[in-house]
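# no letters, just coordinates:
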């Protein structure tokens, strides 16, 4: 890897290197074979050392990434070869995973869902919708980046809880996904010249809950269309992950509408992952919570797949199927 030289990381910033297969530390680490590698927007800021105080990986070092993997070798009593686990292994076909950070996977039809709807994006959505905003029947719920795994899951949860759901996404194809597959009541294409008017019309009296994934530009529009006492979940700032000035948030609508602003950091909810799985797994298995994935095959496709995510070209959860026999 070289340091990204432009506004966005591109495929040419990365290369594949072969390394010797490591030996796990007895009782502490698992040697795993990566089945699926996940790409998430925050990785762009992490590569620049701008994510939660974590250092940026140096050129030549392995890159961060959550994976679904199969245990190959273990002397830890809680895991045995063949177990499916999830955790941060990185961009690799094999690697070491600390046993204390490995999540044993609940069996589902599609194991890769543990990187999307059942993984960190889904946990993020659940935390924001149910634990912070406490969405209930009768709410008007708006969310941007609605075609992505966080926004799409958040809107689906809100809909299942009885809210009216309005999404914002980029382009007709993504809006069709949000509306026709995720089941939102409406989705607004922010590339359309009249999108602000269409957004206001879709909300009617305004949103009672807004879930922010993008940043200051779209948040300003959302704040102009909230009801008194609205709850604002500030989750992602993808617009600002790759440089530029800090986001400037208009304060007058927050004060005038007596809005409640709720900051969301998903790491605060890791200890409660099981609560989300208890709710989500039945929904996923019976089709009420839809799983849409954008999957490339082979580790060699990882740089191009990551660049596509950075450019917003993915449709659903961005993954690489690393192992050709991955279920």
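The structure has been received and is ready for your questions. Bear in mind the structure is a predicted one, so any value in this text is a computation, not a measurement.
# make it CA atoms for all contacts and neighbour counts henceforth
Noted.
# how close does residue 189 get to residue 171?
5 Å (C-alpha to C-alpha, to the nearest Å).
# quick check on these two: which one has the bigger neighbour count.
residue 189 (21 against 14; other C-alpha atoms under 10 Å).
# these two touch, right, the more buried one and residue 196?
No. Look at residue 189 against residue 196 with C-alpha atoms under 8 Å: they stay out of range, at 9.4 Å.
# which residues in the stretch 51-200 of the chain form strands?
Ranges of strands in the stretch 51-200 of the chain, per DSSP state E, counting those that start in this stretch, are 66-73, 84-88, 94-98, 103-104, 140-144, 164-169, 186-189.
# run a quick neighbour tally on residue 34.
By other C-alpha under 10 Å, the residues close to residue 34 number 28.
# for the strand or helix carrying residue 306, the distance to its chain's centre please.
Taking DSSP states H and E as the definition, one finds residue 306 inside helix 302-310. For helix 302-310, the separation from the chain centroid amounts to 15 Å (computed by C-alpha atoms, centre = their mean, to the nearest Å).
# can you pull the buried residues of that helix?
The neighbour-count check on helix 302-310 (16 or more other C-alpha atoms under 10 Å) flags 302-303, 305-310 as buried.
# put this next to the first one:
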């Protein structure tokens, strides 16, 4: 007898940042037999990133948004229940785009096997796409090194938190930039940053360090305007995200004259360029996870029915750490 599962889908097409009310939970009936080249996966964790809100309203890298009722984009980690492919067996732990669902039938081309002895949920965060993003920006673009003064905004987030920890491992001094005392505490007390500047306070710009040698940008104009004049000569800047502009459609701009005067190198970072090198990142990260030098702070919502509310929190910048939804065990 076929299995009926629950799945979160869009209620209607989106033009604004997603809210919990934009989603419905529907029931789907899985096929009785597995097509060749697919596996039956039970989802354990769903990872929700800022780019998802952009994707859902056709503002991310030209990707077509899902129509109402179609599976939604996001990486999840799950366990294989049954397989019709020689490369996977029941009991394998896998990561891939499986929709926001309890279970799914997934083509194996969309999956990769992961090692559950390192971590489980962390394969969506520090070991997943956010961690790969940080590694690429820090080691392949900015090439952070001992003695650097490194700054990063959205400092409580998983990308920034991982980037800062990589910088600490490399021997840099790390200063985070975040909104609110709680988020700054995550950066300093959990991720081990040397300091964090709270941009919700009046006059925060004057608390930023001078002679910044590496900056990792995740927010946009508000932070760029403050950081650029404080760059060191020959500074390196990685442009990763523009969270400030995702909701209102405004455009970030940079003063070319200041960049020239600083002789700054500006790198645009798109993580898709580094997917083929994921194992390099995992090999680098795994020993540091085991010795406690590389951690992730998790913001967990319990149950599939909380996925809509969780992506709303992400879109509003209210999550504190890696935004996850625990779906099963």
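Now that the structure is in, tell me what you want to look at. Just so it is clear, the model here is predicted, and its values are computed rather than measured.
# the helix or strand just after the helix holding residue 306 of structure 1 aligns to what range in structure 2?
Once helix 302-310 of structure 1 ends, the next helix or strand along the chain (criterion: DSSP H and E) is strand 317-321. Using TM-score structural alignment, strand 317-321 of structure 1 corresponds to residues 322-326 of structure 2.
# and the furthest pair within the buried residues of helix 302-310 of structure 1?
Farthest pair in those (C-alpha to C-alpha) is 302 and 310. Separation: 12.3 Å.
# so who does the residue most central in space within structure 1 touch?
Nearest to the mean C-alpha position of structure 1, by C-alpha atoms, centre = their mean, lies residue 121 at 3.6 Å. By C-alpha atoms under 8 Å, 6 or more residues apart in numbering, residue 121 of structure 1 lies in contact with 115, 149-150, 153.
# how about a cut-off of 7 Å?
149-150 (C-alpha atoms under 7 Å, 6 or more residues apart in numbering).
# what's the match for it in structure 2?
When structure 2 is aligned by TM-score structural alignment, residue 121 of structure 1 is paired with residue 130.
# distance check, that match against residue 257 of structure 2.
Residue 130 of structure 2 sits 32 Å away from residue 257 of structure 2, going by C-alpha to C-alpha.
# residue 169 of structure 2 matches what in structure 1?
In structure 1, residue 169 of structure 2 lands on residue 160 (TM-score structural alignment).
# now swap in residue 181 of structure 2 and tell me
In structure 1, residue 181 of structure 2 lands on residue 172 (TM-score structural alignment).
# that match contacts residue 189, correct?
Yes. Under the criterion of C-alpha atoms under 7 Å, residue 172 of structure 1 makes contact with residue 189 at 6.5 Å.
# contacts for stretch 161-179 of structure 1, please.
Contacts for stretch 161-179 of structure 1 (C-alpha under 7 Å, 6+ apart): 136-147, 152, 155, 158-159, 184-191, 202-203, 315.
# ditto for stretch 69-84 of structure 1
The contact list for stretch 69-84 of structure 1, computed with C-alpha under 7 Å, 6+ apart, reads 26-28, 30-36, 85-86, 104-105.
# where in structure 2 does it fall?
On the basis of TM-score structural alignment, stretch 69-84 of structure 1 is assigned to residues 78-93 in structure 2.
# pull up the distance across the matching stretch, start to finish.
End-to-end distance of stretch 78-93 of structure 2 (C-alpha to C-alpha): 6 Å.
# ok, stretch 261-279 of structure 2 next?
38 Å.
# same check, this time on stretch 33-48 of structure 1
Taking C-alpha to C-alpha, stretch 33-48 of structure 1 runs 28 Å from one end to the other.
# now stretch 7-25 of structure 2
5 Å.
# in that stretch, what counts as buried?
Neighbour-count burial for stretch 7-25 of structure 2 flags 7-10, 14, 17-20, 22-25 (criterion: 16+ other C-alpha under 10 Å).
# please apply the same query to stretch 256-271 of structure 2.
Across stretch 256-271 of structure 2, burial judged by 16+ other C-alpha under 10 Å covers 259, 262, 264-265, 269, 271.
# picking that back up, of all the buried residues of helix 302-310 of structure 1, which comes closest to residue 325 of structure 1?
Of all these, residue 325 of structure 1 sits closest to residue 302, with 17.2 Å by C-alpha to C-alpha.
# can you find the partner of that closest one in structure 2?
By TM-score structural alignment, residue 302 of structure 1 lines up with residue 307.
# over to residue 185 of structure 1?
Counting by TM-score structural alignment, residue 185 of structure 1 lines up with residue 194 in structure 2.
# so how far is residue 39 of structure 2 from the closest residue in space to residue 115 of structure 2 that isn't next to it in sequence?
Setting aside the residues directly before and after it, residue 115 of structure 2 is nearest to residue 93 in space (C-alpha to C-alpha, 6 or more residues apart in numbering), at 7.0 Å. Going from residue 93 of structure 2 to residue 39 of structure 2 by C-alpha to C-alpha gives 11 Å.
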